[in-house]
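**Q** Structural data only, the sequence is not supplied:
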């Protein structure tokens, strides 16, 4: 992975000196001749925390967790978003039409952005391990946060590409020739690492705004992996540790779900500058004109009843002439935004995942209340009566679609986890079964032949 650069120290330097340079400018920067000594960076907790802040800022700027195109492309890849590009040369249109090739630049940028942040996380982990001055408590917490971020990124990469390289150090000589680790082994590694994170982190947040992850983020990620591994009981235990925690009361007001002070929020990322709109608010906004990026698909819109409060509060219609489009409006502030951050995980996801884990154990009566809590808030009637396992799993998947549209590619990952991606064959004209994985970027295969073979179908 030749594109991975040693940028952590540069970000720390900019944070300390408060130089107003965008993070995007750092992605292609070569290793500087005057790097800040890593020992100095981790000689006190302030600069070490600055390294973590740089990592979170980079996640917000460009990563699978970003609210911009990188984090939203899976909605267009599946059936939640239609794409309306005035011109497009970055590969997004080919992803939308499911005409994938290994040379697609958007696929490469998704891959590169994620691995750059993996490298940054590794640099922090190594810096903490080598520090002679940080307290044991600070070292444990900082390493736990960095390891958690790395695990998140590996998860998204594995779900998107399948077998992937697992760089766990900053050693360029090692990383540039890494072969792939099988998907099963990746998931096993993540279970180990996330359990380590649980031991390193606490339930307490180190900031009231919940902009830094805590132990419950690790619990949620563990549950997702347990579900992929059919470890239903383990997933249930992890998710109950969240939904039964008094830190996370259920938000019953549909209009307050995306307000940054909500206690149902498990983790969120703060915009770079005070007053900035979230990336989601900017990406999906259009008014008095046809869309020039994305709009919600008729397929998604048809899942909502007319009385669903999510349709009424989280979706806006735009009519021009005889044409009407629908845009996501979960995040509403375009200017002077002080009340919205980009939510990564919220309690409702734990509810629906818990319902899924219970349903897979045929505990259908136990699963229903978690689905119904979300339906009640949306103004829908409770699910009642007798459900087969298949029927309740269908309802959970449908509720997840209505709840989490345009939130970091939920639709793709939900369909994949439940083995239902092929429902897209009837919706997306070019969908093939092998589209459950993207091709490995051709640029990476050329640089590192050890990553061969290419994914099936490409």
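**A** Arrived safely, thanks for sending. Quick caveat, the model's predicted, so the values are computed rather than measured.

**Q** hey, let's count contacts and neighbours off CA atoms from now on
**A** Will do.

**Q** Test my guess that residue 344 contacts residue 270.
**A** No: no contact is recorded between residue 344 and residue 270 when judged using C-alpha atoms under 8 Å, the distance being 10.5 Å.

**Q** putting a second one here so we can go through both:
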């Protein structure tokens, strides 16, 4: 029987060499990842699963982690750190803001000799061995495993108080649900697990979209019941009940449960916790009451990942620039075009960079925003319109338009005409954020529009291929997605 000892150090990263990698599912193995992932991975696998963990003086066991509030909070903080550094919601190069922004038509990719797989996704030439597709899958399931470890640990704790157990479990459920939400959107049918048992996880089958969304509805409803409206940090760097409600509303929209989505987003909008930020130049400042949840940079003074990724000046872009197609949907007087985009001209060639986040050094007032109240306004507008309540939907869409300096929509609108305007407004408001463009086009059944914009777009590109390595390791994940 092999023994794996984990040293907990003050540094957030350790290196672990695992020789028998086939003992663990591919998605749950990494050579170098945040220590709590490895820690939670190994301490929660029992002896009958071929892993035994000693408990010397310089180590912590599962029972110790979840019997002490400080250690339990540290495990949860590690989960958030992983989201910031590399995840579907990271603002960096592997986050869905950039990857899906170029996969659709918000961003152009200018990488040269880049082996990350991002350029192939931009060119809509992805294959099942694409590195970015594999990384997205593996990182997501590592983080799901970590969330499951926290949930299992909290459920088994006999020392944590009920309020603390509810909060920690609720936050872990929310994070897990958010990751599953993105995985379903990009891969379509995916496996779902609540366990830390590697033998079960290594033989999972895929769930249909409908079945997965039912799971997320149940998980998020539980998270809503466990969480409080009160933020545990005034900077809103940890989610509260309203964040869970907003994500649940997004699930309801995918399920076409329009009244439920309307009710939830209406409650969020009416909450005294939030209000629209009327000054466009302050939307991406950390102190606004329009923010539901944001992620804080690791070190004081660090820029957000978005600010660093999208910046270029004095030369042609070498990573990302805003597409001409996106620029052209903005009226010149739109304040978002003026405040959230910056032109860069070199040798009579002009590009535009995304400039929602502006601080490159000495950052004191920008965090990476995950959810903001504007999304609730646009979701309720869609939910109302889908129920043929266009007149009721107009004020919510107009609130977003008018604060951007655009005239309100007036007169009588058909449902289809209104939804077309809504589709455009979501793009103007959320370009290069969290993969919103891809998910909105998919929800509206409009991804096919990209065939006139992107030369290699195919009808089956509504989903990515499943990673080839995963299909070889687990035959239950077959068949491969159509077209690949």
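**A** Structure received. Treat the numbers as computed from the prediction; the structure is a model and nothing was measured.

**Q** Neighbour count for residue 344 and residue 270 of structure 1, which is higher?
**A** A side-by-side neighbour count of residue 344 of structure 1 and residue 270, using other C-alpha atoms under 10 Å, places residue 270 first with 21 against 18.

**Q** aligned partner of the more buried one in structure 2?
**A** The pairwise alignment with structure 2 assigns residue 270 of structure 1 to residue 296, based on TM-score structural alignment.

**Q** contacting residues for that match?
**A** With contact set as C-alpha atoms under 8 Å, 6 or more residues apart in numbering, residue 296 of structure 2 has these partners: 84, 237, 367-368.

**Q** how about a cut-off of 7 Å?
**A** If you count contacts by C-alpha atoms under 7 Å, 6 or more residues apart in numbering, residue 296 of structure 2 has them with 237, 367-368.

**Q** what about it, distance to residue 356 of structure 2?
**A** For residue 296 of structure 2, the distance to residue 356 of structure 2 equals 16 Å [C-alpha to C-alpha, to the nearest Å].

**Q** again with residue 59 of structure 2
**A** Residue 59 of structure 2 sits 43 Å away from residue 356 of structure 2 when distances are taken as C-alpha to C-alpha.

**Q** Give me the more crowded residue out of the two.
**A** Set side by side, residue 59 of structure 2 and residue 356 show unequal neighbour counts under other C-alpha under 10 Å, the larger going to residue 356 at 24 against 15.

**Q** so what corresponds to the more buried one in structure 1?
**A** Matched by TM-score structural alignment, residue 356 of structure 2 corresponds to residue 330 in structure 1.

**Q** how about residue 86 of structure 1, what's its match in structure 2?
**A** Aligned partner of residue 86 of structure 1 by TM-score structural alignment: residue 112.

**Q** same question, residue 147 of structure 1
**A** Aligned partner of residue 147 of structure 1 by TM-score structural alignment: residue 173.

**Q** Which helix or strand lies directly C-terminal to the helix or strand its match falls within?
**A** Residue 173 of structure 2 is part of helix 162-187 when elements are defined by DSSP states H and E. Tracing the chain C-terminally past helix 162-187 of structure 2 and defining elements by DSSP H and E, one meets strand 190-191 next.

**Q** any idea which helix or strand comes after that next one?
**A** Sequence-wise, the next helix or strand downstream of strand 190-191 of structure 2 (DSSP H and E) is helix 198-201.

**Q** so that next one corresponds to what in structure 1?
**A** Mapped onto structure 1 with TM-score structural alignment as the criterion, helix 198-201 of structure 2 occupies residues 172-175.

**Q** what's the mean deviation for that stretch versus structure 2?
**A** After superposition onto structure 2, stretch 172-175 of structure 1 sits on average 0.6 Å from its aligned residues (mean C-alpha distance after the TM-score superposition for structure 1).

**Q** from the chain's centre, how far out does that stretch sit?
**A** Chain-centre distance of stretch 172-175 of structure 1: 27 Å, with C-alpha atoms, centre = their mean, to the nearest Å.

**Q** now swap in stretch 136-152 of structure 1 and tell me
**A** Between the mean C-alpha location of stretch 136-152 of structure 1 and the chain-wide mean there is a distance of 18 Å, by C-alpha atoms, centre = their mean.

**Q** just the strands in the stretch 301-450 of structure 2 please.
**A** Ranges of strands in the stretch 301-450 of structure 2, per DSSP state E, counting those that start in this stretch, are 320-322, 341-346, 349-354, 368-372.

**Q** now the closest residue in space to residue 262 of structure 2 that isn't next to it in sequence: how far from residue 462 of structure 2?
**A** Nearest non-adjacent residue to residue 262 of structure 2, counting by C-alpha to C-alpha, 6 or more residues apart in numbering: residue 380, 5.0 Å away. Per C-alpha to C-alpha, residue 380 of structure 2 is found 25 Å from residue 462 of structure 2.

**Q** Done for today, thanks.
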